[in-house]
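S.K.: sequence first, predicted coordinates after that:
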Amino acid sequence: MQMCIFCFPTSSVIPLHDHPGMTVFSKVLYGSLHVKAYDWVEPAVLSKTKDERLAKFAVDKVLTAPCVTSVLYPNAGGNLHCFTALTPCAVLDILTPTYNEQAGRKCTYYHDYPDSKLSASGVEVKDGGTEEYAWLSEIETPEDLYMRPGQYTGPAIRE
């Protein structure tokens, strides 16, 4: 398990990323945060022209403290998501299990291409519902992404 607190100045962003094979509990501690999230369409639908995979919108909302804890499951609840701070805010995340590249749990970043008219893309989605979809394309870790690790400055923890 890993616990993180992300402190955001207004307008800062954690780009679209995933938590493969992980469950994440998130709680907005103060402020307001916009969350846009997707889940992969299963079975996987791949673009015929580019290295893109189809995802379904799961969440597009603003969370303002106090609010309920959000849970992202490995395959549901918006495991692929991005955060945008609308005000100064902080989010507590508890991840389980932790990222582990050797175990296939590597953070990957994506660019999304919303596509609510899948018939124009030549893709047939079987559920036939009114959900919205997007193509997600893997990207390198954004160069302008900066996360400073915190440091515990409280009393020593003894076992």
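M.R.: That came through, no problem. Numbers count the residues shown, from 1 in each chain.
S.K.: from now on I want contacts and neighbour counts done on CA atoms only, so please keep to that.
M.R.: Fine.
S.K.: OK, contacts around Leu63?
M.R.: Neighbouring residues of Leu63 by CA atoms under 8 Å, 6 or more residues apart in numbering: 28, 32-35.
S.K.: okay, now the one to match up with it:
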Amino acid sequence: MGIERNLADRKGKDFCELPKETITNSRSRRNRRRSSKKMPPVQKLFETCKEVFASSGTGIVPPTQDIDKLRSVLDGIKPEDVDLRPDMPYFMANASHRRPKITYLHIYECEKFSMGIFCLPPSGVIPLHNHPGMTVFSKLLFGTMHIKSYDWVVDLPPESPTTVKPSECPELRLAKVKVDADFTAPCNPSILYPEDGGNLHCFTAVTACAVLDVLGPPYSDFDGRHCTYYTNYPFPDFSGNPGPTCHMSIFVYAPDPHKH
């Protein structure tokens, strides 16, 4: 699978700080209030991310009120706000490609957070990968996508089989399914956390779709936040009663040349 990284084909491309004005009288204050109401949705997203992730770092989760604020802003983002339509070339299947090519439209990245959009043609797949020490917000802009996500099993039950003990096979880890379902836009943004909420996930496009991702902090090899890809092997839960909340899978590390 190829993931192509391009700048978004739109005015402004990277979003930066809005110019700061010196407020000297009540008229300028009123003008500023009117201006803020007209702020473009993605610029508002940028400004909100700056506030929410101001103290971000590996493993640091923003306060609940900040998460709710960012979720609310993301919920208001529409495809037209980022100049995307399902009939654009990004979302067309190409018979010459054995696997549908996925395009990443970069919006902004700094040491605190990153914003970008993944464009998936039908049957496009972003393989199972992790987000170490990161809080991730994903907003499906249009289309239908299947999301399967997992959390690591931290404490293995005493009756766990010896075949999955880390001491005997350190490259294998046990994880439990958090989400395994189709989502169709418009739907609520999804949030995953450093230790729960489905920190490992895989996206599969049922139809052409676009997903806006906000990561805080972003991937950084220098800071130890590597993107690791995995291959999963189904494994029945220990009680013998498989289901979406108790199903287990064994994972083995699978190197991949592409970065999320």
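M.R.: Structure's in. What do you need? In this text the structure is predicted, and so the values were computed from the model without any measurement.
S.K.: now tabulate the contacts of Leu63 of structure 1 in CSV and tack on distance to Lys106 of structure 1 and neighbour count.
M.R.: CSV is the format used below for the contacts of Leu63 of structure 1 (distance: CA to CA, whole Å; neighbours: other CA atoms under 10 Å):
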residue, distance to Lys106 of structure 1, neighbour count
Val28, 24, 22
Ser32, 28, 23
Leu33, 24, 27
His34, 24, 19
Val35, 21, 19
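S.K.: what is the nearest of these to Asp93 of structure 1?
M.R.: Asp93 of structure 1 lies nearest to Val28 out of the contacts of Leu63 of structure 1, by CA to CA, at 8.9 Å.
S.K.: any idea what the closest one aligns with in structure 2?
M.R.: Under the alignment (TM-score structural alignment), Val28 of structure 1 maps onto Leu140 of structure 2.
S.K.: just confirm its match is within a strand.
M.R.: Yes - with DSSP: H, G, I helix; E, B strand; the rest coil as the criterion, Leu140 of structure 2 is located in a strand.
S.K.: could you pull out the strands in the stretch 1-150 of structure 2 for me?
M.R.: 3-7, 102-109, 114-120, 125-129, 135-142, 144-152 (DSSP state E, counting those that start in this stretch).
S.K.: distance to Cys246 of structure 2 added to these, as JSON lines?
M.R.: Shown next, in JSON lines, are the strands of the stretch 1-150 of structure 2 (distance: least, CA to CA, whole Å):
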{"stretch": "strand 3-7", "distance to Cys246 of structure 2": "32"}
{"stretch": "strand 102-109", "distance to Cys246 of structure 2": "32"}
{"stretch": "strand 114-120", "distance to Cys246 of structure 2": "30"}
{"stretch": "strand 125-129", "distance to Cys246 of structure 2": "19"}
{"stretch": "strand 135-142", "distance to Cys246 of structure 2": "23"}
{"stretch": "strand 144-152", "distance to Cys246 of structure 2": "11"}
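S.K.: which one of the ones you listed lies closest to Cys202 of structure 2?
M.R.: Taking these one by one with CA to CA, strand 125-129 is closest: 4.3 Å.
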